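Chemist: Okay, sequence plus prediction incoming.
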Amino acid sequence: MPTPNHNHNHNHNHNATNNNNHPHPQTQTLPPQTPQNPLPYPLHPHPEGGYFHQTDRHPLTLPTPWPSPQGSSRSLSTTITYLLTPSSAVGVFHRNKGRTVHSLHRGRGRYVLLREDAPVNGDGDEDEDEDEVDGSGAKGGGRRSKGQGQATVETFVVGMDTQHGERMQWVVEGGVWKGCFWETRDIDSDDGEGFEGMLISETVVPGFEMEDHEFLSRTKMEEMLPEEQTQELQWMLRENHPEVPSF
């Protein structure tokens, strides 16, 4: 089963359901140009976990391509900087309606994607190609499996070590559930960067609006996945992270 590798210094993974670890909502903004935030602008707590700053909202607008209660148009694209840190190391499962292009700047992390509409081959069976894991054209470093539920689980590492399959750019299509977490680097593969966290940019096309966002519930996860996979991945549900702020 392709699930995150927990055999590293990720104590927060196994303690994610322990509310005593995070007794208060995480509301502190990270000031700029500090060890945690090397950027020239502050980063604000994100409702998915981690921190963010919107860096661009395209001035052009286009009709919203799906039913929208908030209006008929939106920006062509939006871009944010997103950061996971050792103290806020999990981006909980959620999905958006728009297509999101991710670009890594520093650090390392692992992504877990849940696809309800997994592609099948001409025989009606799931496509077993483990390399062709997203729309970015990237190869290697990813694994897929499909259990007794409806969804295919995919996991891959994002980092600078592209020779060993890590990715510096990846695409998540609209409607795909995604979660992520900071993953420490093995000592023997340390690149000497010394940055603890995962710093990326996300560009959403068409532009993001709050109405597009949905957190994954445990009930929905149980519908998509067999019990074993649900138990393995439920720690990445928002309900198990009371420390993250609300929208």
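Modeler: All right, it came through fine.
Chemist: From here on, just use CA atoms for contacts and neighbour counts.
Modeler: Noted.
Chemist: Just the element for the nearest residue to Asp56 once chain neighbours are set aside, please.
Modeler: Closest residue in space to Asp56, ignoring its immediate chain neighbours: Thr79 at 5.0 Å, by CA to CA, 6 or more residues apart in numbering. Thr79 is part of strand 78-84 when elements are defined by DSSP states H and E.
Chemist: packing partners for that strand?
Modeler: On a contact count with 3 or more CA pairs under 8 Å, 6 or more residues apart in numbering; DSSP states H and E, strand 78-84 meets strand 51-57, strand 198-205.
Chemist: returning to that earlier point: what's the residue nearest to Asp56 in contact with, if anything?
Modeler: The contact partners of Thr79, by CA atoms under 8 Å, 6 or more residues apart in numbering, come to 54-57, 201-204.
Chemist: adding another structure so you can compare the two:
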Amino acid sequence: MSLYAYPEPNSLLHKNLKLEQHFEGGYFVQTEILSGEVPSPYAEGASRPMGTQIYYLLDPNSPWGRMHMNRSATFHVHHCGRSEYTLIYPPTGDSPARVEYHVMGANSELGEVKQLFAPSNVWKASRIPVADLAHAKEGGGDRERIGCLISEVVVPGWVMEDHAFLTKEKLLELFAGDEEKAKPFLEIVKPLAERSGP
């Protein structure tokens, strides 16, 4: 039994969209880069493409997107499936780091969202919900129809120089050295090869 509407199986999404492995985890293909460049207000005025767009897929073979930051703002638009997003806003002034959780999906009655905005310089990670992966593993669902396909639009456009992974040291710094507060996020900070679970 399917957990949610998933019109095309993952194998067809990979084939038809020509997806490639993403270095953060998951799969992607760049579908648009706007011609022309603009000075980025998020990168000290450095020149950047006006905007970029990708498809991004998580599936049971690559269910994580490692915690990272983009200096540009990112708009996420849901197409099918379901994924959990964790956003960590760095501390500012007297305010401590703030954590937000969102589920991108089609069921608004459950609080799932079809759009998600990640501002500049906010840490972000994504994953297929553990319960969804367990459902497929236990034979309750088709692995070909478990995952999440979205589009990401980055403004100004994405460049490698504006990307950073969150390290354990930086994670502790975000929470003022409090290991208990940092502990829930240690798994999504690890490189993909070092993770212990799905």
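Modeler: In hand now; what should we look at? Note that the coordinates shown come from a computational prediction; the quantities given were computed from them, not determined experimentally.
Chemist: What does the TM-score come to for these two?
Modeler: The TM-score (TM-score structural alignment, normalised by the length of structure 2) is 0.79; 176 aligned residues with a CA RMSD of 2.7 Å.
Chemist: how big's the offset between the strand holding Thr79 of structure 1 and structure 2?
Modeler: After superposition onto structure 2, strand 78-84 of structure 1 lies on average 0.4 Å away from the residues it aligns with, using mean CA distance after the TM-score superposition for structure 1.
Chemist: Show where that strand falls in structure 2, residue numbers please.
Modeler: Using TM-score structural alignment, strand 78-84 of structure 1 lines up with residues 52-58 of structure 2.
Chemist: Tell me who's in contact with the alignment partner in structure 1 of Val154 of structure 2.
Modeler: Under the alignment (TM-score structural alignment), Val154 of structure 2 maps onto Val204 of structure 1. Residues near Val204 of structure 1 by CA under 8 Å, 6+ apart: 77-79, 98-101.
Chemist: Would you map the helices across structure 2?
Modeler: 10-17, 130-137, 168-174, 179-182, 186-189 (DSSP state H).
Chemist: Can you tell me which of the contacts of Val204 of structure 1 carry over to structure 2?
Modeler: Using both residues aligned by TM-score structural alignment, their matches' CA atoms under 8 Å as the contact test, the members of the contacts of Val204 of structure 1 still in contact in structure 2 are 77-79, 98-101.
Chemist: Can you go through these and name the buried ones?
Modeler: 77-79, 98-101 (16 or more other CA atoms under 10 Å).
Chemist: Can you get me a residue count around the equivalent of Arg82 of structure 2 over in structure 1?
Modeler: When structure 1 is aligned by TM-score structural alignment, the residue opposite Arg82 of structure 2 is Arg108. If you count neighbours by other CA atoms under 10 Å, Arg108 of structure 1 ends up with 26.
Chemist: got the contact list for the nearest residue to Arg108 of structure 1 once chain neighbours are set aside?
Modeler: Leaving aside its sequence neighbours, Arg108 of structure 1 sits nearest to Gly159 (CA to CA, 6+ apart; 4.5 Å). Contact analysis of Gly159 of structure 1 by CA under 8 Å, 6+ apart lists 104, 106-109, 166-168.
Chemist: Show me which of these is closest to Pro47 of structure 1.
Modeler: Gly109 (18.5 Å; CA to CA).
Chemist: Surely that closest one is in contact with Arg185?
Modeler: No - between Gly109 of structure 1 and Arg185 there is no contact under CA atoms under 8 Å: 9.0 Å.
Chemist: Can you tell me, leaving aside adjacent residues, what's nearest to Trp182 of structure 1?
Modeler: Gly109 (4.3 Å).
Chemist: Enumerate every residue touching the one you found.
Modeler: Per CA under 8 Å, 6+ apart, neighbours of Gly109 of structure 1: 157-159, 180-184, 197-198.
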